[in-house]
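A.B. asks: sequence and predicted structure below; questions after.
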Amino acid sequence: MNKIKNIGVLTSGGDAPGMNAAIRAVVRAAIYYDLEVTGILRGYEGLINGDFMPMDRKSVANIIQRGGTILKTARSDGFRTFEGRKTAHEQLVKHGIDALIVIGGDGTFTGANLFSQEFGYPIIGLPGTIDNDLAGTDFTIGYDTAINTVINAVDKIRDTAESHDRLFIVEVMGRDSGLIALRSGIGVGAEAILIPEAKTGIEGLITRLEHGRKDKASKIIIVAEGDEIGGGFNVGEVLKERFPAYDIRVSVLGHIQRGGKPSCMDRVLASRFGVSAVEGLLHGKSGEMVGQINREIVFTPFSHAIKHINAEEISPTWLKLVEILSL
């Protein structure tokens, strides 16, 4: 066991449902192992500014069901510089914080990886991102809640689409990754899914619509915001020109996908990750992300975790499934 007495915890990047459950697990696991816990407000920016607060059991009472993050989150240009990271390290030493747990996604782990290498400082990461785009875990904290939010919204859109014989284009989050669009699109029975990883192209979509069933009362097309065509409104403009007879509407779900109470899966996943992160630090692990693969806890080096999943390899399989089910 390492001589760790005080663990700092922060959330960084975009918020994700289940972050509070992860914070709760970190705090309570640390207390279980007779450690102190320091909450760091507003991510790496708070780390640089020394915006710290001690945490105890009461600090995390009644938060497991809450969305967002009680520690707040913020982007930090300062942490992108060596000077900023040096100041952050000085703050940790000054406040007697021996190790750090960071909850976030790709950008968060990129910064953590640099920091760990530069200062030899113990850091463990928890994958908190709705995009599910990190290698080293089957699911990230927040992904399950986000796709269920999309499904609930699109189910409601389908009701009005059927009532008016409309084609709805629904844009979901996913600037660099289409995993939200893929899984939610299958879940809602979408006629087509457009994602950054699969170069379907507008002509492929048009072909699908031309050869699809004409008697369907409604059609739903799910578009990831990072699709090569440029998002939902661009797709809508092209289709309106090509299919003037269609009653086409565009709906952008936006940030509702980040909010809301975390699902049971996200609460349990976050809780398991939080405890494992504390135990990992106590056993000398550092520079790694906690994940779950085939139901087992694994640790993946930041350098590998931040290399996005190669969705190009899985997209054809998933998209073929969409094609079969949309007949």
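C.D. replies: Received, thanks. Residues are numbered from 1 along each chain as shown.
A.B. asks: going forward, measure contacts between C-alpha atoms and count neighbours the same way
C.D. replies: Will do.
A.B. asks: please, where are all the strands along the stretch 1-150 of the chain?
C.D. replies: 6-11, 36-40, 52-55, 99-104, 123-127 (DSSP state E, counting those that start in this stretch).
A.B. asks: ranking these by burial, who's on top?
C.D. replies: Greatest average neighbour count among the strands of the stretch 1-150 of the chain goes to strand 123-127 (a mean of 30), per mean count of other C-alpha atoms under 10 Å.
A.B. asks: give the other helices and strands that that strand contacts.
C.D. replies: In terms of contacts (3 or more C-alpha pairs under 8 Å, 6 or more residues apart in numbering; DSSP states H and E), strand 123-127 is packed against strand 99-104, helix 106-119, helix 264-282, strand 288-293.
A.B. asks: list the contacts of the residue positioned nearest the centre of the chain.
C.D. replies: Computing the C-alpha centroid of the chain and ranking residues by C-alpha atoms, centre = their mean puts residue 129 first, at 1.7 Å. Residues in contact with residue 129 (C-alpha atoms under 8 Å, 6 or more residues apart in numbering) are 14-16, 104-105, 140-143.
A.B. asks: repeat for residue 180
C.D. replies: With C-alpha under 8 Å, 6+ apart, residue 180 has these contacts: 130-132, 143, 146-147, 172-174, 224.
A.B. asks: tabulate the residues you listed (TSV), appending distance to residue 243 and neighbour count.
C.D. replies: As requested, the contacts of residue 180 are exported to TSV (distance: C-alpha to C-alpha, whole Å; neighbours: other C-alpha atoms under 10 Å):
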residue	distance to residue 243	neighbour count
130	34	28
131	32	26
132	34	24
143	34	27
146	32	29
147	29	24
172	23	29
173	26	26
174	27	21
224	22	28
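A.B. asks: among these, name the ones in helices.
C.D. replies: Under the assignment DSSP state H, the contacts of residue 180 contribute 143, 146-147 to helices.
A.B. asks: one step back: out of the helices and strands packed on strand 123-127, indicate the one that is most buried.
C.D. replies: Buried most deeply of those, by mean count of other C-alpha under 10 Å, is strand 99-104, with a mean of 26.
A.B. asks: on that earlier part again, identify the farthest-apart pair in the contacts of residue 180.
C.D. replies: Using C-alpha to C-alpha, the pair of the contacts of residue 180 lying farthest apart is 143 and 224, separated by 14.5 Å.
A.B. asks: one more to weigh against that first structure:
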Amino acid sequence: MQTIGVLTSGGDAPGMNAAIRAVVRMGIYRGLKVVGIRKGYSGLLAGDFVDMDLGSVADIIHRGGTILQTARCEAFKTEEGQRHAVEKLTARGIEGVVVIGGDGSFRGAVELAKRGIATVGVPGTIDNDIAGTDTTIGFDTAVNTVIEAVDKIRDTATSHERTFLVEVMGRRAGDIALSAGLACGAETILIPEEEYSIDEIVERLERSFKRGKRHSILVVAEGVGSAMAIADKIRERIGWEMRVTVLGHIQRGGSPTAADRVLASRMGAMAVELLLQGHSAKMVGIQNRRLVAIDMEDAVARPHRPDLGLFDLARILAI
């Protein structure tokens, strides 16, 4: 193998740039030519390639987002689009591709592998919703962003004796809400993996009120439903004044934490090594602090489940 490509696809995540840097520099160190593919699979179909060198990834390890940019691409999901992508890669002499992204990005990588292009996936998604790895690039940063915001909201909640609902990202996975809620001492955490009861939420709020607590924080993953609608239901039951904050895309941006920079650097470097060892359709994961190579097709097929032990712990500690 002489030439590899690297692309970022799907939603951006803090630490993607650190992973790109690791792929480029490890590739060059191992004697490879590295080509950046801009705007994910959309850029691949358009032939939007750029040769990468040591200088092209200088001073990016601390930056959020992705210097290669990212985009959704419906055309790549078709057989014609995938054949066209292989033609573009072959014409450029690219024999292997490192795909940095989430499960949708990995499904595309599996299709490239089936068509003879070696692929290795690096899990980059703030949702932490990839099976087979303990954590994904960007998750730690997103959780810390939520913690910082909720800590500030609690100051206001305490000052005004109000109940706040904070809606965080997580359409299909409640990991951000779970970890951030536990770390912030949220009185209630709602995640899509667990059913909730308005009656139970109201009972917890009233119990806290009776023991003298005049403010509460509820962290709601967006996959549960609208925090505004949930606040309205609670207000109808007990008549309290409720406040809702939707953190939105602020959770995607920002300088990656040390944990995400280190994880991305390790994973990006290992992805290059896996390609050189002849692997394809593999994902780099981390289990018990050790990097592992996982079958990519198996990883996207298996459902991700958060650590529900944290959910039970959060309920106990919020009594």
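C.D. replies: Sure thing, it's come through. A quick note: this is a predicted structure, and the numbers were derived from the prediction, not measured.
A.B. asks: so what number do they get for TM-score?
C.D. replies: Superposed pair, TM-score by TM-score structural alignment, normalised by the length of the second structure: 0.97. Supporting alignment: 317 aligned residues with a C-alpha RMSD of 1.0 Å.
A.B. asks: what stretch of the second structure does stretch 254-262 of the first structure fall on?
C.D. replies: Aligned by TM-score structural alignment, stretch 254-262 of the first structure falls on residues 248-256 of the second structure.
A.B. asks: rewinding a little: need the helices and strands packed on strand 123-127 of the first structure in CSV with distance to residue 54 of the first structure, can you?
C.D. replies: Formatted as CSV, those follow (distance: least, C-alpha to C-alpha, whole Å):
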stretch, distance to residue 54 of the first structure
strand 99-104, 14
helix 106-119, 22
helix 264-282, 16
strand 288-293, 24
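A.B. asks: residues near the corresponding residue of the second structure for residue 83 of the first structure, how many?
C.D. replies: Taking TM-score structural alignment, residue 83 of the first structure has residue 80 as its aligned residue in the second structure. Number of residues near residue 80 of the second structure (other C-alpha atoms under 10 Å) recorded here: 10.
A.B. asks: what of the one 4 residues further on?
C.D. replies: Residues contacting residue 84 of the second structure under the criterion other C-alpha under 10 Å number 18.
A.B. asks: would you map the helices across the first structure?
C.D. replies: Under DSSP H, the first structure gives helices at 19-32, 43-49, 82-94, 106-119, 143-164, 179-188, 201-211, 232-242, 264-282, 302-305, 311-325.
A.B. asks: please state the offset of stretch 308-319 of the second structure from the chain centre?
C.D. replies: From the chain centre to the centre of stretch 308-319 of the second structure is a distance of 23 Å (C-alpha atoms, centre = their mean, to the nearest Å).
A.B. asks: quick revisit: the second structure: which residue goes with the residue nearest to the centre of the first structure?
C.D. replies: Counting by TM-score structural alignment, residue 129 of the first structure corresponds to residue 125 in the second structure.
A.B. asks: spit out the contact partners of the residue nearest to residue 132 of the first structure when sequence neighbours are not counted.
C.D. replies: Sequence neighbours aside, residue 140 is the residue nearest to residue 132 of the first structure in space, at 5.1 Å (criterion: C-alpha to C-alpha, 6 or more residues apart in numbering). Residue 140 of the first structure makes contacts with 127-134, 291, as judged by C-alpha under 8 Å, 6+ apart.
A.B. asks: and residue 140 of the first structure, how far from residue 179 of the first structure?
C.D. replies: 11 Å (C-alpha to C-alpha, to the nearest Å).
A.B. asks: now residue 79 of the first structure
C.D. replies: Counting by C-alpha to C-alpha - residue 79 of the first structure and residue 179 of the first structure are separated by 29 Å.
A.B. asks: do residue 309 of the first structure as well
C.D. replies: From residue 309 of the first structure over to residue 179 of the first structure (counting by C-alpha to C-alpha), the distance is 10 Å.
A.B. asks: coming back round to it: what touches both of residue 140 and residue 179 of the first structure?
C.D. replies: Common neighbours of residue 140 of the first structure and residue 179 (C-alpha under 8 Å, 6+ apart) are 131-133.
A.B. asks: residues near residue 61 of the first structure, how many?
C.D. replies: Count around residue 61 of the first structure with other C-alpha under 10 Å applied: 9.
A.B. asks: ok, the closest residue to it other than its chain neighbours - contacts?
C.D. replies: Spatially, and ignoring its direct neighbours in sequence, residue 61 of the first structure is nearest to residue 24 (7.7 Å; C-alpha to C-alpha, 6+ apart). Contacts for residue 24 of the first structure were tallied using C-alpha under 8 Å, 6+ apart; they are 60-61, 63-64, 271, 274.
A.B. asks: pull the most distant pair out of the residues you listed.
C.D. replies: Pairwise over those, using C-alpha to C-alpha, the maximum falls at 61 and 274, 15.3 Å.
A.B. asks: first-to-last residue distance for stretch 166-185 of the first structure?
C.D. replies: 17 Å.
A.B. asks: check contacts around residue 88 of the first structure.
C.D. replies: 44, 47-50, 79.
A.B. asks: residue 158 of the second structure corresponds to which position in the first structure?
C.D. replies: Using TM-score structural alignment, residue 158 of the second structure pairs with residue 162 in the first structure.
A.B. asks: isn't that match right next to residue 217, touching?
C.D. replies: Yes - with contact defined as C-alpha atoms under 8 Å, residue 162 of the first structure reaches residue 217; the gap is 5.1 Å.
A.B. asks: all good on my end, thank you.
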